[in-house]
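Colleague: Take this sequence and fold it.
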Amino acid sequence: MLQTLAYYLAFLIIGLASASFGPGLPEFARNTGAGLAALSSLFLFHRVGYIAGSLGGGRLLDRTRGNRLTGLGLGLIALGLVSVSRAASLPVLLASILVLGLAQGTAETGANTGVVRLHGDRAGPYMNGLHLSFGVGALLSPLIVSASRAGTGSFRAAYAGFAALAALAGLWILRLPDPPARSRSAGEAGRNPLSFWMIAGLFFFTVAGEAGFANWAFSYARKAGLASETVAGLLTSVYWTSLTLGRLIGISLVRKLGPLRLLTLIIPGALAGSAVFLAFPDAAWAVWTAAALLGFFQASAVPASFTLAGDLGILSGSTAGLFGAACSLGGMTLPWLIGRFFDATGGAVFPVLIAASQAAALACLAGIRMARRKAGAGRG
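Modeller: This is a model prediction of the structure:
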């Protein structure tokens, strides 16, 4: 149980760090003298570091102690947070963000793999709890950053607190024994490539839809004249609240249904939410409905997919790293595409690409089920 709690704490810290950048942008601008346009590179550097950490960390997980790697990743997160909060120039800030992303990708891959190795076929509820911890951190982070700024005039106290927590968590995980590795994973991934790539696609398109909606819902509501600035801000809060609630409920649902049945329920649900938005893009009620449905139904897709990969025997350190990289690529690609065409289309590209991402996720789920049927027929 202590190991599970340690992994949960790691994900809480990753959520705290990831959600701190947006509220910190004005202070980053003051500290570095850079404009907001230049600071947009911050998110790109973070994603690139995250992908590198996921891929590199995944390969190292198959060659070294997983808890050692996760603990060191958390220690590097602590250093990265301190460096980010004190960066006085844009190059130093971007380098610090790159290192922070690298550390987060490594720690996330280690925690994801650790939970599956620790709990085996019973990992489903624990995996949902792991990703719920990230959501709790992401919800708390802006509040803590705002409180730090209100109390001290700077976000540095918040970042120092996050860094101290990361360092302590890293030391804790370093002292814990490693869960047993499941050596069959890599071989099964090679024998069942369709399942592997379909699960990777499911990660990519699910996180693409999450990041696309969360990053652009505010701007769309304002551009379309559907909400005031204050109300548009609440739209994003509704999305994250629904996502957190969905992960909480998913803990019991995945225990009752199993990961594949749960995915069969929630992936069409997310598509339905995006379809309502696509059908009525100029209606305020449709945007709010999409925020609630997308958040709720997307919530358990990533943890359930990790659990399914473990059940299918295709989750090794390397494959977990590749899945993490797929998540990061999705989270980087769709928001960029929306931004690329947002002004030119008057925002109309937003509901189209959100719906397309969820339709693609459903196609990947169909591919997983097809691979399962083929595997069953082959054994028969």
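Colleague: Please make it C-alpha for all contacts and neighbour counts, starting now.
Modeller: Fine.
Colleague: Touching, Thr289 and Gly273? I think so.
Modeller: Yes. Thr289 is within contact range of Gly273, at 6.9 Å (criterion: C-alpha atoms under 8 Å).
Colleague: Mind checking which of those two has more residues around it?
Modeller: More crowded of Thr289 and Gly273, by other C-alpha atoms under 10 Å: Gly273, with 25 against 18.
Colleague: That one contacts Gln298, correct?
Modeller: No. Using C-alpha under 8 Å, Gly273 makes no contact with Gln298, being 10.1 Å away.
Colleague: and stretch 275-288, which residues are buried?
Modeller: By 16 or more other C-alpha atoms under 10 Å, the buried positions in stretch 275-288 come out as Ala275, Val276, Phe277, Leu278, Pro281, Ala284, Ala286, Val287, Trp288.
Colleague: just stretch 258-269 next, same as before
Modeller: Buried-residue list, stretch 258-269, by 16+ other C-alpha under 10 Å: Gly258, Pro259, Leu260, Leu262, Leu263, Thr264, Ile266, Ile267, Pro268, Gly269.
Colleague: count of residues packed around Ala107?
Modeller: Here the number of neighbours of Ala107 (other C-alpha under 10 Å) works out to 34.
Colleague: Apart from its neighbours in sequence, what residue is nearest it?
Modeller: Distance criterion C-alpha to C-alpha, 6 or more residues apart in numbering; nearest residue to Ala107, sequence neighbours excluded, is Thr70 at 4.5 Å.
Colleague: List the contacts of the one you found.
Modeller: The neighbours of Thr70, taking C-alpha atoms under 8 Å, 6 or more residues apart in numbering as the test, are Thr106, Ala107, Glu108, Gly110, Ala111, Gly170, Ile173, Leu174.
Colleague: Over to Pro268?
Modeller: Residues counted as contacts of Pro268 (C-alpha under 8 Å, 6+ apart) are Leu362.
Colleague: I figured Asp282 hits Ala227, correct?
Modeller: No. Applying C-alpha under 8 Å, one finds Asp282 not in contact with Ala227, separated by 11.2 Å.
Colleague: need the helices for the stretch 251-380 of the chain, in chain order.
Modeller: 259-279, 284-298, 301-311, 317-342, 349-379 (DSSP state H, counting those that start in this stretch).
Colleague: what packs against the longest one?
Modeller: Helix 349-379 is packed against helix 193-223, helix 259-279, helix 317-342, with contacts defined by 3 or more C-alpha pairs under 8 Å, 6 or more residues apart in numbering; DSSP states H and E.
Colleague: and for comparison, fold this next one:
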Amino acid sequence: MASQRYLIIKTLFLISIAICKGMYSEIPGATMIDLKILFNAKYEQISRSVSARGIGSIIGGFIGGFFMDRFRDWSDLLLAVFLTLGGFVLLFLPFVHDLGFLWFVFFATGISSGVANIAINVGVLLMWEEKAAPPLHAIHMGFGVGAILAPLVANPFLAVPADDQMNGSSAGNTSFGNTTKHYLKESAVQYPFVIIAFLIIGSGIPFFVYQCLHIKERKAYSPINSEERRKPSLKEMINPATYADGSLFYGCVMFCLLFVYYFMTVGGEQMFGNFVRSFAVDNLHFSRNHASYLDTAFWACFTVGRFIGIVSSKFFSLRFLLITEVALNFISVTAMDISATKGPSYLWGFTIAQGLIAAPLYPIGMSFGNTLVKISGVCLTLIEVAGSLGDFTFIWLAGKYYDSYGPQAILYGYQASSILVLIVGICFLIVSCLRKDRFSRTEFSPCELPVSSEVNEIETSDSNKRK
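Modeller: Predicted structure coming up:
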């Protein structure tokens, strides 16, 4: 009972980190217009700085994947240190005076986010083992909860233009140069970032304690009972065949499909989530408060969609869920691309629908992929790198083309993402039909290295007895 209580409490702390990560990931979307005001910049310049978190997440993903496979006993310390460093860097945002330093802030906190993402997922898999599905879904729901809270935290500190209270017709048209724009309330956009920074630092503190408890627990074991697993070599870790029943070709194909799937899924989701508020203000002339509510509604429905994914996975097969979700995503985005600009009610309807539909794409890809290849720390690193590159690429290009071609560019980018996600989903199904899932291909579940060593020792001992 005590052990179960320990796992539950630690999982709750991991969920709190996921909530903070969701707030950090989505706060740029809620504050994009005010960041333009603060830095007197264009969307492309701000989005280029925000996209730096994608580059940082790639580096963080490599750091997290390597350390979680090679130094797993120090995972709590790794998580706590990087959360603390990321939080302290985010505290510097109120003192940033140029876009270059803003780029560095998002880059550094992106590294922290990448490490945290790997450590959280691997930590849950290690703690709960075959019972890891519900905690993993709860972790992903925590991200959605943080995304809901981000606009609510930011909204009291955002600027209110004088004409926004009248009709909102020019609320999104931030002026530059010598043009003067009047505000009923000046922007204090720095403070939401400071609040989130303190929450991130606080969420890492319990894991310093957990690391100390882990060290104390290890010292209590005798050397005979605490034999460490053989650590895999770097060559074994990076070889796709290691995770694909020894087939290099099959492993490479699956790694490529996973990369494209998460590149497009995360990229499209983050682009829409970060720009939907700006799109509503600039294209359909929402007031800024109204646009913030729209942003919150998207992430609220996103969280509900994650919960629906938990329930539906109990009653439907992974194949059915995968093809249904990628197809619905394509249909929803296509309909939104055609009709979202017709009026506020259309945008509201499609935003709510897209939040519900896009939410399960991330966990269903991981669950289905795990039936085809063995998902480990390195595979999670691949997923993290793909998602981070998608985040970086889509947000940067969205800002660039937003300024050049207008808000409609966001919908075109999301449309391209949904098409490729649908194609990769179909490829997943074809592969699964050609090869049975990995649990059906083998008589026994995959064994860890130390188990194999113990089996060899037992066989040798029996042989000696017979002699």
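Colleague: As a markdown table, the helices and strands packed on helix 349-379 of the first structure with distance to Gly75 of the first structure would be great.
Modeller: Shown next, in a markdown table, are those (distance: least, C-alpha to C-alpha, whole Å):
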| stretch | distance to Gly75 of the first structure |
| --- | --- |
| helix 193-223 | 26 |
| helix 259-279 | 32 |
| helix 317-342 | 19 |
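Colleague: and of those, who's closest to Ile249 of the first structure?
Modeller: For these, the distance to Ile249 of the first structure is smallest for helix 259-279, at 11.4 Å, taking C-alpha to C-alpha.
Colleague: Give me the mean deviation of the closest one from the second structure.
Modeller: In the superposition with the second structure, the average deviation recorded for helix 259-279 of the first structure is 2.2 Å (mean C-alpha distance after the TM-score superposition for the first structure).
Colleague: quick one: whatever residue of the second structure lines up with Phe323 of the first structure from Ile323 of the second structure, how far?
Modeller: Taking TM-score structural alignment as the criterion, the aligned counterpart of Phe323 of the first structure in the second structure is Ile383. With distances taken as C-alpha to C-alpha, to the nearest Å, Ile383 of the second structure is found 20 Å from Ile323 of the second structure.
Colleague: likewise Val96 of the second structure?
Modeller: Noted for Val96 of the second structure: a distance of 46 Å to Ile323 of the second structure, by C-alpha to C-alpha.
Colleague: now swap in Ile364 of the second structure and tell me
Modeller: Ile364 of the second structure is 10 Å from Ile323 of the second structure, by C-alpha to C-alpha.
Colleague: Excluding chain neighbours, give the residue nearest to whichever residue in the second structure pairs up with Gly273 of the first structure in space.
Modeller: Matched by TM-score structural alignment, Gly273 of the first structure corresponds to Ser332 in the second structure. Once flanking residues are discounted, Ser332 of the second structure sits nearest to Gln354: 6.5 Å by C-alpha to C-alpha, 6+ apart.
Colleague: hmm, back to that, nearest to Arg184 of the first structure, of the helices and strands packed on helix 349-379 of the first structure?
Modeller: With C-alpha to C-alpha, the closest approach to Arg184 of the first structure among these belongs to helix 317-342: 11.8 Å.
Colleague: so what secondary structure elements neighbour that closest one?
Modeller: Counting contacts by 3+ C-alpha pairs under 8 Å, 6+ apart, helix 317-342 of the first structure packs against helix 41-61, helix 90-119, helix 193-223, helix 349-379.
Colleague: The helix or strand that the first one is followed by: which residues count as buried?
Modeller: Proceeding N to C from helix 41-61 of the first structure, the next assigned helix or strand is helix 66-86, under DSSP states H and E. With burial defined by 16+ other C-alpha under 10 Å, the residues of helix 66-86 of the first structure counted as buried are 66-86.
Colleague: just how off-centre is helix 66-86 of the first structure within its chain?
Modeller: Mean-position distance between helix 66-86 of the first structure and its chain equals 18 Å (C-alpha atoms, centre = their mean, to the nearest Å).
Colleague: Okay, angle between that helix and helix 317-342 too, please.
Modeller: 30 degrees (axes from the mean of the first three to the mean of the last three C-alpha atoms, to 10 degrees).
Colleague: Run the angle between helix 66-86 of the first structure and helix 90-119 for me.
Modeller: With the same axes, to 10 degrees applied, the angle from helix 66-86 of the first structure to helix 90-119 works out at 150 degrees.
Colleague: Quick one: map Ala132 of the second structure onto the first structure.
Modeller: Residue correspondence to the first structure (TM-score structural alignment): Ala132 of the second structure is matched to Ala123.
Colleague: That match - nearest residue in space that isn't next to it in sequence?
Modeller: Of all residues not flanking Ala123 of the first structure in the chain, Val116 sits nearest, at 5.5 Å (C-alpha to C-alpha, 6+ apart).
Colleague: contacting residues around the one you found?
Modeller: Ala123, Met127, Phe306, Thr307, Gly310.
Colleague: Gly114 is in contact with the first one, correct?
Modeller: No. Taking contact to mean C-alpha under 8 Å, the distance of 10.0 Å between Ala123 of the first structure and Gly114 leaves them out of contact.
Colleague: Could you find the closest non-adjacent residue to Ile310 of the second structure?
Modeller: If you skip the residues right next to it in sequence, Ile310 of the second structure has His137 as its closest partner in space, 6.5 Å away by C-alpha to C-alpha, 6+ apart.
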